[in-house]
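> compute the structure for the input listed below.
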Amino acid sequence: MKKRVHIFVSGKVQGVFYRDFTKRQAKRLNIYGWVRNLLDGRVEVVAEGEEEDLKKFIEELKKGPPAARVFDIKIDWQEPTFEFTDFEIIY
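This is a model prediction of the structure:
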């Protein structure tokens, strides 16, 4: 079943290739959406895909790339909008 998640990741997640890591994981799991840095130091992710794939995606986001340190992750499950055709980094 297709789902959508809106995620906020806190910790040492900027300047450590977290967005690139997120995009690579999304591509690997056939997930669509976007990722961006926020001014307060968090990373925001909006993603759509199969529920099981999104669960795997979230587990990867909890780990992050080697230089990252994830302290907290907020997840809001939503109904999909099917607005995405790719996964991109927003600057």
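
> okay, CA-based contacts and neighbour counts for the rest of this
OK.

> for the chain, what spans make up the strands?
2-12, 32-37, 43-50, 69-78, 87-90 (DSSP state E).

> next, format those as JSON lines and append distance to R19 and mean neighbour count.
Output for these, formatted as JSON lines (distance: least, Cα to Cα, whole Å; neighbours: other Cα atoms under 10 Å):
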{"stretch": "strand 2-12", "distance to R19": "11", "mean neighbour count": "19"}
{"stretch": "strand 32-37", "distance to R19": "6", "mean neighbour count": "21"}
{"stretch": "strand 43-50", "distance to R19": "8", "mean neighbour count": "21"}
{"stretch": "strand 69-78", "distance to R19": "13", "mean neighbour count": "14"}
{"stretch": "strand 87-90", "distance to R19": "7", "mean neighbour count": "16"}
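
> the structure of the following sequence is requested for comparison with the preceding one:
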Amino acid sequence: MNKKGSIKVVHLFIVGKVQQVGYRYWFKHEGEDNKLKGWVRNTNNNRVEAEITGDKKSINFMIKRCWKGPIIAKVENIIVKNINKVSLIEENLKGIKILETT
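Here you go, the predicted structure:
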């Protein structure tokens, strides 16, 4: 993770039956297991939104895992936006923070 260019930041919108199924808590656990940091929250349009940063391999693995999610979730789509800078993640943030619904 210390090589320049090996860090990736992505903004995700996870669409489907992803609220009231434990998706944010699952996301936090999976992300932290993969040494990622960032945030996750529900949106008022029944999506889950997240921003994560970490090495490219871990990010790509996490995106693949997001298609499964917790056992009772049903993911229909994942919108991935690569971003050049960290927007809401503090530099010293550890792990994945669950934020309030927007």
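
> please state their TM-score.
A TM-score of 0.94 describes the superposed chains when it is computed by TM-score structural alignment, normalised by the length of the first structure; 91 aligned residues with a Cα RMSD of 1.2 Å.

> okay, the strands of the first structure in TSV with distance to K62 of the first structure next?
As requested, these are arranged in TSV below (distance: least, Cα to Cα, whole Å):
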stretch	distance to K62 of the first structure
strand 2-12	8
strand 32-37	14
strand 43-50	12
strand 69-78	6
strand 87-90	18
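
> of all these, which lies closest to E59 of the first structure?
Checking the strands of the first structure against E59 of the first structure by Cα to Cα gives strand 69-78 as the closest, at 10.3 Å.

> what residues in the second structure pair up with that closest one?
Per TM-score structural alignment, the counterpart of strand 69-78 of the first structure in the second structure is residues 74-83.

> so which residues make contact with that stretch?
The contact list for stretch 74-83 of the second structure (Cα atoms under 8 Å, 6 or more residues apart in numbering) reads 8-18, 66-69.

> swap the cut-off to 10 Å and go again
Stretch 74-83 of the second structure is contacted from outside by 8-19, 21, 47-51, 53, 63-64, 66-69, using Cα atoms under 10 Å, 6 or more residues apart in numbering.

> that one vs the first structure - mean distance after superposition?
Once fitted to the first structure, stretch 74-83 of the second structure is off its aligned match by 0.5 Å on average (mean Cα distance after the TM-score superposition for the first structure).

> just give me the longest helix of the first structure.
helix 51-63 (DSSP state H).

> identify each buried residue in that helix, please.
Of all the residues in helix 51-63 of the first structure, those buried under the rule 16 or more other Cα atoms under 10 Å are 51, 53-54, 57-58, 61-62.

> now these in JSON lines, with distance to L29 of the first structure?
Shown next, in JSON lines, are these (distance: Cα to Cα, whole Å):
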{"residue": "E51", "distance to L29 of the first structure": "11"}
{"residue": "D53", "distance to L29 of the first structure": "6"}
{"residue": "L54", "distance to L29 of the first structure": "8"}
{"residue": "F57", "distance to L29 of the first structure": "7"}
{"residue": "I58", "distance to L29 of the first structure": "11"}
{"residue": "L61", "distance to L29 of the first structure": "12"}
{"residue": "K62", "distance to L29 of the first structure": "15"}
